[in-house]
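Q: What would the 3D arrangement of this be:
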Amino acid sequence: MDQLMVALPQEMPVGTVITLIGSAGDQHVTLEDLADRLGTIPYEVATSLSVRLPRYLVD
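A: Model prediction:
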């Protein structure tokens, strides 16, 4: 399934962009950060992302 639930610290309006991996403003979330929170390794996080998820190459 291509769904997940995320617990946010506060209520957000519909349409708010939430970054799970990457950069937003001065904050950065890496695969390593996410893997640590999930108790796994970055490779497992990266390979578990669905092929239907759009990818963007940013220089």
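
Q: all contacts plus neighbour counts: C-alpha atoms, from now on.
A: Will do.

Q: tell me which element the residue nearest in space to the middle of the chain is part of?
A: What sits nearest the mean C-alpha location of the chain, by C-alpha atoms, centre = their mean, is L20, with 2.4 Å. Using DSSP states H and E, L20 falls within no helix or strand.

Q: Quick check: the gap between it and D33.
A: 10 Å (C-alpha to C-alpha, to the nearest Å).

Q: on contacts alone, who are the packing partners of the lengthiest helix in the chain?
A: The longest helix of the chain (DSSP state H) is helix 31-38. On a contact count with 3 or more C-alpha pairs under 8 Å, 6 or more residues apart in numbering; DSSP states H and E, helix 31-38 meets helix 42-47.

Q: Another for comparison:
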Amino acid sequence: MARKTRIAVLPVGYYDGLDRQLSNNGAVLIGGKRFPIIGNICMNMTLIKVSFGQPIKTGDLVTIIGKSGKEQISADDIAHRLKTINYEVVTRLNSTIPRLII
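A: Just a heads-up that it's a prediction; the model follows:
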């Protein structure tokens, strides 16, 4: 029996520097909560599995590296998943991705 799944589409993909090895292996932060990446990361989009009870809407801020509420994803966290170093993670990020430096 098929289960309903709510999916958010993030307009960021491997063109932007999001490593394809994070397909079904990574996560993002939305509204202070962690949500898994599902499926393959595409050239210009990534699918995120979000819960039905979470009030997520178009235009919400998505954090790939950083802090949202009490949750955090660091470049070190991503590097550990990819079996590499944090410098490789951050230098791959395309300059088109908006950055908020605090």
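
Q: Just give me the match in the second structure for the residue nearest to the centre of the first structure.
A: Alignment note (TM-score structural alignment): L20 of the first structure maps to I64 of the second structure.

Q: Report the contact partners of the nearest residue to that match once chain neighbours are set aside.
A: Nearest residue to I64 of the second structure, sequence neighbours excluded (C-alpha to C-alpha, 6 or more residues apart in numbering): V28, at 5.1 Å. Counting by C-alpha atoms under 8 Å, 6 or more residues apart in numbering, V28 of the second structure touches 34-37, 48, 62-65, 73.

Q: want to throw these into CSV with distance to I101 of the second structure?
A: Output for the contacts of V28 of the second structure, formatted as CSV (distance: C-alpha to C-alpha, whole Å):
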residue, distance to I101 of the second structure
R34, 21
F35, 23
P36, 24
I37, 24
I48, 24
V62, 15
T63, 12
I64, 13
I65, 11
I73, 15
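
Q: and Y56 of the first structure, what pairs with it in the second structure?
A: Y56 of the first structure maps onto L100 in the second structure, by TM-score structural alignment.

Q: same check, this time on Y43 of the first structure
A: Match for Y43 of the first structure (TM-score structural alignment): Y87.

Q: isn't I65 of the second structure right next to D77, touching?
A: No: the criterion here is C-alpha atoms under 8 Å, and I65 of the second structure misses it with D77 at 9.1 Å.
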